[in-house]
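Peer 1: Sequence and predicted structure are below.
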Amino acid sequence: MLAILGFATIVVFLLLIITKRLSVITALVVVPLAFGLFAGFTIQELAEMILTGIKQVAPTGILLIFAVLYFSVMLDVGLFNPLVSLIMKYVKGDPLKIVMGTAILTMIVHLDGDGTATFMIVISAFLPLYKQLNMSRLVLAGIVALSVGPMHLVPWSGTSARAIATLNSDAIHIFNPNIPAILAGIGWVLFVAYWFGKKERKRLGIIPFTYDHQAILTPEQAAQQRPKLIWFNALITVSLIIILMKGWVPAPVLFILASTLALLVNYPKPKDQQQVLKAHGANIFLVSSMIFAAGVFSGILTGSQMITAMANSLVALIPVEHASLLPVLTALTSMPASMLFTPDAYYFGVVPILSKAAQHYGLDALQIGRAALLGQMTVGFPLSPLTASTFLLVGLTEVDLGDHQKFIFKWAFGTTLVMTIVAVLTGSITM
């Protein structure tokens, strides 16, 4: 019964946001609460689950509040203007080159395996270009989402770390066999970027113009520029990224300190600081409120044991005679599973069950880990309502989550499908 209610919760939630019957924030709270009550839990029990879920996402919520503030300040002061101008000099108003550049830069930046940092850096650099040329921001969000997918299989990403830890293995046995599949996934993403770029070029044409960032600024925006402080801002930004990658300081604390320093140095007057906070307050609230609403959603699904029940029911659906297909089935369902399970729930709940089932049928349990990584919270995480960085992605690009999911889901599943085929052909997983 709990499994049915869990699946129903996910389906109803997705239908409501895709059809825009409810906003994402209200759906994240109302839907699990309603199904939790229907399952027989009391308000007090649900309140405890919600509080647990909120506590779990609180560090991420704080991180995103101050990370959005930091990069908003960096955009305002013009830190990325030279990079944007350099890119514009190369692409010369060609939407195809811009979309391809978006994909390539995203992959390079995402070598650190940190989705949040990647989204902030890449979107900060490219969003002005897309706005200037009137290009689709759905394309921007979609290509960035696709481009992080194959790169998120790197062994130091949080997702891969979970798979390695759950199976008591190492990168050599989990990551290395998947390298051909990852390369195939990269090739697929570049193909999709080329396809999108061709469509945008056909829609808009090549727009020859001399790019002058200052010319497109309003008087208020021009007043916020700090060209004399560009080297200071570049230094603290590079330092921030290095410290973030090294893990020397907890990310929420790091961004609190960095955003405070950025405000103090660039806008020493309290009045100017207040103006900056007011200007970006709506975006910061939108992103942060969705994070805490997501905590309500995951808290109820986890605390009610719906997620555990869903995992057990999925395993029970596999007939004995088709047990050899378990790794391939895991791979093919891995990307859609990102919409159902948090990474902790999947890799610490579902993967152990699937790996034990694989061993029972004489299969290598490590195949389940490799198969799961072909989509679950790798390719799928930038679409999932269960990950905080998804809301950062749609918030920064100013697109609707439902629109983003409808636009890019099939292409993301295509990435998993391509990687699965190559993984089978190269022996990373068998069938």
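Peer 2: Noted; the coordinates are in hand. Computed from a predicted structure; not experimentally measured. Numbering: from 1, shown residues only.
Peer 1: okay, CA-based contacts and neighbour counts for the rest of this
Peer 2: Noted.
Peer 1: any idea how far M49 lies from M419?
Peer 2: Distance of M49 to M419, given as C-alpha to C-alpha, to the nearest Å: 37 Å.
Peer 1: Can you pick out the residue with more neighbours from the two?
Peer 2: Of the pair M49 and M419, M419 is the one with more neighbours under other C-alpha atoms under 10 Å, namely 29 against 22.
Peer 1: Look up which helix or strand that one falls in, please.
Peer 2: helix 401-425 (DSSP states H and E).
Peer 1: M377 too?
Peer 2: Short version: M377 belongs to no helix or strand, going by DSSP H and E.
Peer 1: show me the contacts for it.
Peer 2: Counting by C-alpha atoms under 8 Å, 6 or more residues apart in numbering, M377 makes contact with 159, 335, 338, 342-343, 384.
Peer 1: Give me the distance between the helix holding M419 and the centre of its chain.
Peer 2: Chain-centre distance of helix 401-425: 14 Å, with C-alpha atoms, centre = their mean, to the nearest Å.
Peer 1: before we move on, what about stretch 365-378?
Peer 2: So, by C-alpha atoms, centre = their mean, the centroid of stretch 365-378 is 17 Å from its chain's centroid.
Peer 1: cool, stretch 314-332 as well?
Peer 2: On C-alpha atoms, centre = their mean, the centre of stretch 314-332 falls 28 Å from the chain's centre.
Peer 1: which ones are touching A337?
Peer 2: 376, 380.
Peer 1: roughly how far apart are it and G375?
Peer 2: From A337 to G375 the distance is 8 Å (C-alpha to C-alpha).
Peer 1: next up, a second structure to put side by side with the first:
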Amino acid sequence: MLSIIGYVMLLSMIYLLLKGKSSPIVLFISLPILAGLLGGFSPVEIGEFAAAGLEKTTSNAVLFIFSITYFGIMNDAGMFDILIDKLVKKAGNSVVAITVVTAIIGIIGHLDGATATTVLVTIPAMLPLYKKLNIRPQVLLLIVAAAMGVMNLLPWGGPTARTAVVLGIEANELWKVLIPIQIVGVFTTVGLAVILGSIEKKRGAGFDSSKLSNENNLATAELAATMTADELSLKRPKLSWFNILLTGCVIGVLVADIMPAYIVFMAALSIAIIVNYPNKKDQESRIKAHAPAALLISATMLASGVFVGVLGESGMLDAMAKTLLSLIPSFLAPFIHLIMGVVALPIGMFLGTDAYFYGLLPLVIEVAQTYGITAMNVALTMILGKNVALLISPLVPATFLATGLADVELKDHIKFCFGWLFAISLIMLAFGIVFRIVSI
């Protein structure tokens, strides 16, 4: 009975999330409570289940509040504007250099883990050059998608934080395991940019070097033109190097694991906002500007604790796993984590992030543990492909923002990017196995 209730709850959640019928926060709270009541549990027991789940999500929710606000303020201050401008100018009239610079800007731009921000920083800056060079805009979107997919493995990235919640560990702890694979992903993204640039050059992309000086300044002019007077007033170009150094220190402390990640961002946010916006009114304005995004994501993560707690503590997940286990051919079951790693990208495209990590992942973990496969092993295989699918998923709003800015049809974008991104996900999975981060 618990198994049936669990699957009905899971399928209902997936359906409602895909159809956009309700907020994830509402679904993560209401559906588990209803399922618990149908399963015969008392309100007191359901409250205990939910409390146990919330213990797993609280620290990561706090991390999101302060990390999103920190990187939002860094973006307001124009932390990487100087670097991006210099990179674009140095690329000159080289098609390959332009595609490589796109990859670097995408990687740098996604340090904040915000998909919309990365799209707005990268595409308006590079699209004018792509048009003048006669490089297909699909190439720009593909490189940005790869960069975002790789960088979203950071501890403040949504998938990593959600996976950490399911595993019941700190997001920073999971990220430290993923770092070698992420480094491979960064080099793979740059390599992809070189390959795509070479392909575009063979197709005839490029322009007359006599126009070089004008084209070098075009991207910066186009990007500035998209900014309002208020946005320009927030820029702090003289503090760019301080902000870059501060962010480097933040990442260094996170890698060293000296203190909890959310404490690191609390301290960094305080320093950043005092230095960049010493006026109290400006400080409050910047915090209020980024509060909606920070609080919405953090509230969703806290609400997911109710779902995770009821699903696990009630025995519902165990019952669901036993049902699924009876349906899987015995010769395939010991390799379920690898199978899920291979198909993670196509599944991730059509299954929303919350449904994938809070619904599918716990179920696969429970089944895999029957065959001695650790929860961490399953999580590592399933997060890689899903991350890379980020900007080709119709369920991600930034996908429509990106295709709109580049004036590319969604179907053409997916058709062009799918194979390349699928290859990147498989490469990262393969290196995970080679590095023995993922066990066969």
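Peer 2: That came in fine, so what should we check first? Everything numeric here is computed off the predicted structure, so don't read it as measured data.
Peer 1: how distant is stretch 75-92 of the first structure from the center of its chain?
Peer 2: Using C-alpha atoms, centre = their mean, the offset of stretch 75-92 of the first structure from its chain centre is 24 Å.
Peer 1: what separates the spatially most central residue of the second structure from G113 of the second structure, distance-wise?
Peer 2: Residue closest to the mean C-alpha point of the second structure, counted by C-alpha atoms, centre = their mean, is N152 at 3.5 Å. Going from N152 of the second structure to G113 of the second structure by C-alpha to C-alpha gives 6 Å.
Peer 1: shared neighbours of the two, anything?
Peer 2: In contact with both N152 of the second structure and G113: G158, using C-alpha under 8 Å, 6+ apart.
Peer 1: Can you find the partner of I263 of the second structure in the first structure?
Peer 2: Correspondence of I263 of the second structure to the first structure, assessed by TM-score structural alignment: V253.
Peer 1: ok, that match - contacts?
Peer 2: By C-alpha under 8 Å, 6+ apart, the neighbours of V253 of the first structure are L63.
Peer 1: can we see that at 10 Å?
Peer 2: Counting by C-alpha atoms under 10 Å, 6 or more residues apart in numbering, V253 of the first structure makes contact with 59, 62-63, 66.
Peer 1: and those residues, which are buried?
Peer 2: 62-63, 66 (16 or more other C-alpha atoms under 10 Å).
Peer 1: Going by distance to Q225 of the first structure, which of these wins?
Peer 2: Distance to Q225 of the first structure, by C-alpha to C-alpha, is smallest for F66 among those, at 20.0 Å.
Peer 1: Check the gap between that closest one and I284 of the first structure for me.
Peer 2: Counting by C-alpha to C-alpha, the gap from F66 of the first structure to I284 of the first structure is 8 Å.
Peer 1: got any residues that touch both of those two?
Peer 2: S72.
Peer 1: Any idea how many residues pack against G372 of the second structure?
Peer 2: 9.
Peer 1: wait, doesn't it sit right on I336?
Peer 2: No - G372 of the second structure lies out of contact with I336 (C-alpha atoms under 10 Å); the separation is 11.3 Å.
Peer 1: between these two, what contacts are shared?
Peer 2: Common neighbours of G372 of the second structure and I336 (C-alpha under 10 Å, 6+ apart) do not exist.
Peer 1: In the second structure, which of the contacts of M377 of the first structure still touch?
Peer 2: Contacts retained in the second structure from the contacts of M377 of the first structure (both residues aligned by TM-score structural alignment, their matches' C-alpha atoms under 8 Å), given in the numbering of the listed structure: 159, 335.
Peer 1: Buried subset of the contacts of M377 of the first structure as a ChimeraX selection?
Peer 2: Applying 16+ other C-alpha under 10 Å to the contacts of M377 of the first structure, the buried members can be selected in ChimeraX as follows:
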select :159,335,338,342,343,384
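Peer 1: got any residues that touch both of A337 and G375 of the first structure?
Peer 2: Listed as contacting both A337 of the first structure and G375 by C-alpha under 10 Å, 6+ apart are 330-331, 381.
Peer 1: can you tell me the distance between the two ends of stretch 317-326 of the first structure?
Peer 2: 11 Å.
Peer 1: if we can go back for a sec, out of the buried ones among the contacts of V253 of the first structure, which one sits closest to T106 of the first structure?
Peer 2: Once C-alpha to C-alpha is applied, the member of those that ends up nearest T106 of the first structure is L63, at 20.7 Å.
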